[in-house]
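*Asks:* sequence first, then the predicted structure:
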Amino acid sequence: MRAIWKGAVAFGLVNVPVKVYSATEDHDISLHQVHNKDGGRIRYQRRCEVCGEIIEYKNIDKAYDDGERTVVLSAEDFASLPVEKSREIEVVEFVPSDQIDPIMLDRSYYLEPDSKSTKAYVLLRRTLEETDRTAIVQFSLRQKSRLAALRVRGDVLMLQTLLWDDEVREATFPSLDEKVRVSAKEKEMSAALVESFSSDFDPENFTDEYQEQLRVLIEAKLEKGEALDTDETFGETDEDDGGGKVLDLMEALRRSVEKNREKKGSAGAKAGTPSPGTKTNAKKGA
């Protein structure tokens, strides 16, 4: 990995020099646009509407227009902002970790110690772990002031940038004002459905099926061209078990529980051991 930023975490008079790395990456297949008639590549050009010339990115500045006046801002103008010059990740408060609403989380970054001595880094990490606190910090990155949560992941400190409060929309749906009666039997059946799906989360058990199927499609088209038969490549799509019928809520819950129990039982039989769901049901029936 390549560091994208260097600075220091500052809390009180303590400074922790760090390097910042992107913690995530995009695995999507890269595609470009073409003309569907002849396959010609579609390209976007930065053309000046005054002189008509195509402009290189290095010669492009940004501007603000209030409707009457325009002010042009160069890279030097942005770099002159005091907050942009700062190389400090300032801790403004330590909060209980469960107070951070996941909807506010944005991008994630790893922090590596950038000093011969890692004592201050390790001290901050252990303090966060033992107090179950998350540090709320502010810093500037890529011409933008950031609010972030500084927390621990394994042995590493990480930053997760946060959306500003006014960037999170409030959800107001009139349909939720309607009074709905949920019976005890429906809640019981819904809980049984949750139990039939219960498991411990392991991200390695999940894959991006769309990207996998896209790779299969690309390989098949490279091999067979326009003669490709997608039904032959992917097989026929399974029909909906409901057969297009509209089921009432209780019936849908009942069928879902039965279907998932059968699925888990089948998986356990193939593995040679009873499934977790089967064990749970056996205890309840005892």
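*Replies:* It's in.
*Asks:* only C-alpha atoms for contact and neighbour calcs from this point on.
*Replies:* Noted.
*Asks:* so which elements touch the host helix or strand of Leu159?
*Replies:* Element membership for Leu159, per DSSP states H and E: strand 156-162. Here strand 156-162 touches strand 105-113, strand 145-153, going by 3 or more CA pairs under 8 Å, 6 or more residues apart in numbering; DSSP states H and E.
*Asks:* quick one, which of those strands gets closest to Lys221.
*Replies:* Of all the helices and strands packed on strand 156-162, it is strand 105-113 that lies closest to Lys221, at 35.4 Å by CA to CA.
*Asks:* could you pull up the residues touching the residue nearest to Pro96 when sequence neighbours are not counted?
*Replies:* Distances taken as CA to CA, 6 or more residues apart in numbering put Arg133 closest to Pro96, at 4.7 Å, once the chain neighbours are dropped. By CA atoms under 8 Å, 6 or more residues apart in numbering, the residues touching Arg133 are 94-97, 151.
*Asks:* ok, and the most crowded of these?
*Replies:* Arg151 (22 neighbours; other CA atoms under 10 Å).
*Asks:* I figured that one hits Asp132, correct?
*Replies:* No: using CA atoms under 8 Å, Arg151 is not in contact with Asp132; the gap is 9.3 Å.
*Asks:* and Thr230, how far from Glu212?
*Replies:* The spacing between Thr230 and Glu212, counted by CA to CA, to the nearest Å, is 15 Å.
*Asks:* err, Glu219, not the other one
*Replies:* Taken as CA to CA, the span from Glu219 to Glu212 is 11 Å.
*Asks:* pull out the buried positions in stretch 20-32.
*Replies:* By 16 or more other CA atoms under 10 Å, the buried positions in stretch 20-32 come out as 20-22.
*Asks:* how far is it from where the chain is centred?
*Replies:* Offset of stretch 20-32 from its chain centre (CA atoms, centre = their mean, to the nearest Å): 12 Å.
*Asks:* ok now the strand holding Leu159, how far from the chain's centre?
*Replies:* 14 Å.
*Asks:* what residues of the helix or strand just after that strand count as buried?
*Replies:* Toward the C-terminus, strand 156-162 is succeeded by helix 184-197 as the next helix or strand (DSSP H and E). For helix 184-197, the neighbour count (16+ other CA under 10 Å) marks 189-190, 192-193, 195-196 as buried.
*Asks:* let's have those residues in JSON lines, adding distance to Asp101.
*Replies:* Shown next, in JSON lines, are the buried residues of helix 184-197 (distance: CA to CA, whole Å):
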{"residue": "Met189", "distance to Asp101": "30"}
{"residue": "Ser190", "distance to Asp101": "26"}
{"residue": "Ala192", "distance to Asp101": "28"}
{"residue": "Leu193", "distance to Asp101": "27"}
{"residue": "Glu195", "distance to Asp101": "26"}
{"residue": "Ser196", "distance to Asp101": "28"}
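*Asks:* this is the comparison structure:
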Amino acid sequence: MHTVWKGSISFGLVNIPVKLHTATENKDIKLRQLHKECNTPISYKKVCEGCQKEVNEEDIVKAYEYSKNKFVVLDAEELENLRKENEDKVVEIIDFVKLEEIDPIYFEKTYFLSPDTTGTKAYALLRKTLEDSGKIGVAKIVIRSKEQLAVVRVYKDALVMETIHFPDEVRSVSDVPNIPSVDVVVQKELDTALMLVEQLTTVFDPTKYTDEYRTALMELIEDKKANGTVNVTDKKPLPDNVTDLMSALQASLEKTKKPPTRKRTTKTKKNA
């Protein structure tokens, strides 16, 4: 299993060398975009909206847009220094709470924690402590220059760390429109609904739930392959060096075949 982070867990004076492994994987089927005429993959280029020129990685700087079209530019050295100041390789447990006290809306991503060669005994100690106490640890960690709030808990025989959102990252429910008041429920309808819930109540078994769309899509793809319905291009695919899809989409501008007018316009073309 690939290691995405290496450091330690600390609680009190206990320090446990650990490795972090992604616990889940995205199994969405990725579809490429091709030019309809020749089946060549479409690529995206980073283009400056101001001068209509394609830019290289070394010509790009990062900035924060504090108001419309007003930016504070941050150079690479400033960002690197800030990252080094805040990147302690430690999962620091600062509190212990009950799992049921945290609403699922806060949970983000799950990682397995494995002990390093010298940390097996301390790892087992923390695991047993969490099991016997019925508590989970609330911790902070820096991953890829971003500080994260997280919880450490026991899952089967392993410790897992789940990153959770900070409170200001969860939007207020008061901003949700058209929520009905609590007094609009008819008792007879409620009784019927409760009966339906009772009839459908069972023990949770995750293996009974499958992605039916993904299964059907793969069956369609395999059927087309088996029947020879495959499009092949003889042209070499264009290199795709996009790192940020959103900025790539915004920057996917091209030169128009028509002579430019005095009033600058932005048009999008298909790249083959």
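*Replies:* Here it is on my side, so go on. Fair warning: this is a prediction, and the values are worked out from it, not measured in the lab.
*Asks:* on that earlier part again, mean shift of the strand holding Leu159 of the first structure relative to the second structure?
*Replies:* Here the mean offset of strand 156-162 of the first structure against the second structure after fitting is 0.6 Å, by mean CA distance after the TM-score superposition for the first structure.
*Asks:* just the buried residues of that strand, please?
*Replies:* Residues 157-162 are the ones in strand 156-162 of the first structure that count as buried (16+ other CA under 10 Å).
*Asks:* from those residues, which is closest to Glu56 of the first structure?
*Replies:* For the buried residues of strand 156-162 of the first structure, the residue nearest Glu56 of the first structure by CA to CA is Thr161; the value is 31.3 Å.
*Asks:* and the closest one, what's its match in the second structure?
*Replies:* Using TM-score structural alignment, the equivalent of Thr161 of the first structure in the second structure is Thr163.
*Asks:* now for that match: which residues touch it?
*Replies:* The contact partners of Thr163 of the second structure, taken as CA under 8 Å, 6+ apart, are 107-110, 148-151.
*Asks:* could you flag which of those are buried?
*Replies:* Burial by neighbour count, 16+ other CA under 10 Å: within the contacts of Thr163 of the second structure this picks out 107, 110, 148-151.
*Asks:* the strand holding Leu159 of the first structure to strand 105-113, inter-axis angle?
*Replies:* 150 degrees (axes from the mean of the first three to the mean of the last three CA atoms, to 10 degrees).
*Asks:* what's Val73 of the second structure aligned with over in the first structure?
*Replies:* Aligning on TM-score structural alignment places Val73 of the second structure opposite Val71 in the first structure.
*Asks:* quick one: that match is in a strand?
*Replies:* Yes: judged by DSSP: H, G, I helix; E, B strand; the rest coil, Val71 of the first structure forms part of a strand.
*Asks:* burial measure for it, as a count.
*Replies:* 10.
*Asks:* tell me the secondary structure at Arg142 of the first structure.
*Replies:* Of the three states, Arg142 of the first structure takes coil under three-state DSSP.
*Asks:* so it versus Phe78 of the first structure, what's the distance?
*Replies:* As judged by CA to CA, Arg142 of the first structure and Phe78 of the first structure stand 10 Å apart.
*Asks:* more neighbours, the two?
*Replies:* Using other CA under 10 Å, the more surrounded residue of Arg142 of the first structure and Phe78 is Phe78, with 16 against 11.
*Asks:* roughly how far apart are the more buried one and Thr70 of the first structure?
*Replies:* From Phe78 of the first structure across to Thr70 of the first structure, the span is 16 Å (CA to CA).
*Asks:* likewise Glu212 of the first structure?
*Replies:* From Glu212 of the first structure to Thr70 of the first structure the distance is 48 Å (CA to CA).
*Asks:* again with Lys270 of the first structure
*Replies:* Distance from Lys270 of the first structure to Thr70 of the first structure, counting by CA to CA: 69 Å.
*Asks:* dump the residue contacts of Asp75 of the second structure.
*Replies:* By CA under 8 Å, 6+ apart, the contact set of Asp75 of the second structure is 61-62.
*Asks:* can you tell me how far the equivalent of Glu101 of the second structure over in the first structure is from Glu68 of the first structure?
*Replies:* Here Glu101 of the second structure is matched to Gln99 in the first structure, going by TM-score structural alignment. According to CA to CA, Gln99 of the first structure and Glu68 of the first structure sit 44 Å apart.
*Asks:* who has more neighbours, these two?
*Replies:* Legend: neighbour count by other CA under 10 Å for Gln99 of the first structure and Glu68, higher for Gln99 (9 against 5).
*Asks:* give the contact list for the more buried one.
*Replies:* Gln99 of the first structure sits next to no residue when contact means CA under 8 Å, 6+ apart.
*Asks:* swap in 10 Å and give it another go.
*Replies:* Applying CA atoms under 10 Å, 6 or more residues apart in numbering to Gln99 of the first structure gives the contacts 133-134.
*Asks:* now the common contact residues for Arg151 and Asp132 of the first structure.
*Replies:* Common contacts of Arg151 of the first structure and Asp132, defined by CA under 10 Å, 6+ apart, comprise Ser97.
*Asks:* so which elements touch the strand or helix carrying Glu258 of the first structure?
*Replies:* Counting by DSSP H and E, the element that carries Glu258 of the first structure is helix 249-271. For helix 249-271 of the first structure, the packing partners by 3 or more CA pairs under 10 Å, 6 or more residues apart in numbering; DSSP states H and E come out as helix 184-197, helix 276-285.
*Asks:* list the buried residues of the following helix or strand past the first one.
*Replies:* The helix or strand immediately downstream of helix 184-197 of the first structure is helix 209-224, counting by DSSP H and E. For helix 209-224 of the first structure, the buried set under the neighbour-count rule, 16+ other CA under 10 Å, comprises 217, 220.
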